Each structure stands twice: as C-alpha cells, then as structure tokens.
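Trainee: Could you look at this predicted model? Sequence included:
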Amino acid sequence: MSFQLIERLQHKDNAVPVEQLCRVLEVSRSGYYAARKRRQIPPAVCQASVHLKAAFAASGGAYASRRLRAAVALRGVVMGRYRMRSLMRQHGLRSAWKRKFVHTTDS
C-alpha cells in the first residue's frame, strides 16, 4: 500500500524524491523499486493449473486430490498430492461427492 502511495506522489507536479518518501513511510528504497518491477511482469500461467482445472471439470467436480493427481499424471504432468491440494486451494476447487438416492417410502 505504501508503495502505491509513493507512486502516486511521484506522478504529481511537485514530485518529492523517492528517497525522502521511503524514509517518511519507513520502507526501503530497494523494496519500492523491486515492487515496481514485480508489478510490470505479468503473472505466469502454471501449466499444472491448466491441467488441474481441466481434469476437475471433466470429473464434474467430484475428484479430490488423490484422484486428480492420477488423472493429471495420465496427461503427463507428475506432481505430489500435497502440491495438488495447495493448487486446488489456490483456485478454489473443492470436491463434492454425489449423494446416493435413498428410498424414503416403501410402496
């Protein structure tokens, strides 16, 4: 947040030096420049995430980390179960099993 404030104050007519702004906001100057550089780089698309989402959609949202790991391994992407779990958590994928039909009345 403070890096964005420094950026805004730099674009005004009476620009304050970056060194002075960093000192007042108690952030490092190198941290400001690193954050500015990180913002310019577009986020990379993880190849495993693409396969993960496709396999999850193909399963109808029923596969959890163990089955998804096997399904993705068939596509040629090998990864561990816990890595699969964390990717599922990042993308908001939660498995839901189908309930069995239960007869409630006896005809």
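Mentor: Noted; the coordinates are in hand. Numbering: from 1, shown residues only.
Trainee: From now on I want contacts and neighbour counts done on CA atoms only, so please keep to that.
Mentor: Noted.
Trainee: For stretch 80-96, list every residue counted as buried.
Mentor: Neighbour-count burial for stretch 80-96, counted by 16 or more other C-alpha atoms under 10 Å, picks out 81, 84-85, 87-88, 93.
Trainee: try it against this one:
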Amino acid sequence: KMCEVLAVPRSSYYGSLEKTTSKRELENQELTQKIQRIHLESKARYGAPKIHKTLLNNGVCLSLKRVQRLMRKAGIRSITRKK
C-alpha cells in the first residue's frame, strides 16, 4: 500500500532493505580516519597537499582531489593566517 501511495516501485523498496555499503565507501571511511589522524598529529596545521604527500609516503595511492573531497566532507580544515 505504501509503495502505491508514494508511487515507488516495490523492487526499489525491497532493494533498499538489502542495501550494503560499497567497497569504495568503506575505503573512503578508512581514508577519512587516516586523514583525521594525520590532521590531529600536525595540530591542525596540514592542509590537503601535505596530507596527500604524507599518505603517499605511507604507501597509500590516491589523488589530491580525493583527499580534498574527503576533507571537505568530514569538515577538516587547516589553520590559516590572514596576511
């Protein structure tokens, strides 16, 4: 009845019940934890380029833009001074 009222196909409803997190999402969560750890170790001084370089030195292969996106999603920002 609810599917008819909301105009949602039944297959979409049952598909959403069995929805699991994707491999990419699990990887992003793990990377976000690593980024947060590096950010805290640097006393919130490191921005995306330095965090990216640190991750590459630790053997994690990813792009700078992905680091930037994950930092933005997690609300992580570096301390900046105004000149």
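Mentor: In hand now; what should we look at? Computed from a prediction, not measured in an experiment: that's the story for all the values here.
Trainee: Do you know the score for how well these two fit?
Mentor: Between these two chains, after superposing, the TM-score reads 0.78 (TM-score structural alignment, normalised by the length of structure 2); 79 aligned residues with a C-alpha RMSD of 2.3 Å.
Trainee: just to revisit the earlier point, and of the buried residues of stretch 80-96 of structure 1, the nearest to residue 10 of structure 1?
Mentor: Nearest to residue 10 of structure 1 out of those is residue 87 (C-alpha to C-alpha; 37.6 Å).
Trainee: isn't that closest one right next to residue 49, touching?
Mentor: Yes - applying C-alpha atoms under 8 Å as the test, residue 87 of structure 1 and residue 49 come out as touching, 7.0 Å apart.
Trainee: Redo the buried residues of stretch 80-96 of structure 1 as a markdown table? Include secondary structure and distance to residue 28 of structure 1.
Mentor: Formatted as a markdown table, the buried residues of stretch 80-96 of structure 1 follow (DSSP: H, G, I helix; E, B strand; the rest coil; distance: C-alpha to C-alpha, whole Å):
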| residue | secondary structure | distance to residue 28 of structure 1 |
| --- | --- | --- |
| 81 | helix | 39 |
| 84 | helix | 36 |
| 85 | helix | 35 |
| 87 | helix | 32 |
| 88 | helix | 35 |
| 93 | coil | 37 |
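Trainee: Structure 2: helices as residue ranges?
Mentor: Chain-ordered helices for structure 2, with DSSP state H as the definition, fall at 2-6, 10-17, 23-41, 48-57, 64-74.
Trainee: Turn those helices into JSON lines, columns for distance to residue 80 of structure 2.
Mentor: Formatted as JSON lines, the entries for these read as follows, by distance: least, C-alpha to C-alpha, whole Å:
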{"stretch": "helix 2-6", "distance to residue 80 of structure 2": "48"}
{"stretch": "helix 10-17", "distance to residue 80 of structure 2": "42"}
{"stretch": "helix 23-41", "distance to residue 80 of structure 2": "14"}
{"stretch": "helix 48-57", "distance to residue 80 of structure 2": "13"}
{"stretch": "helix 64-74", "distance to residue 80 of structure 2": "15"}
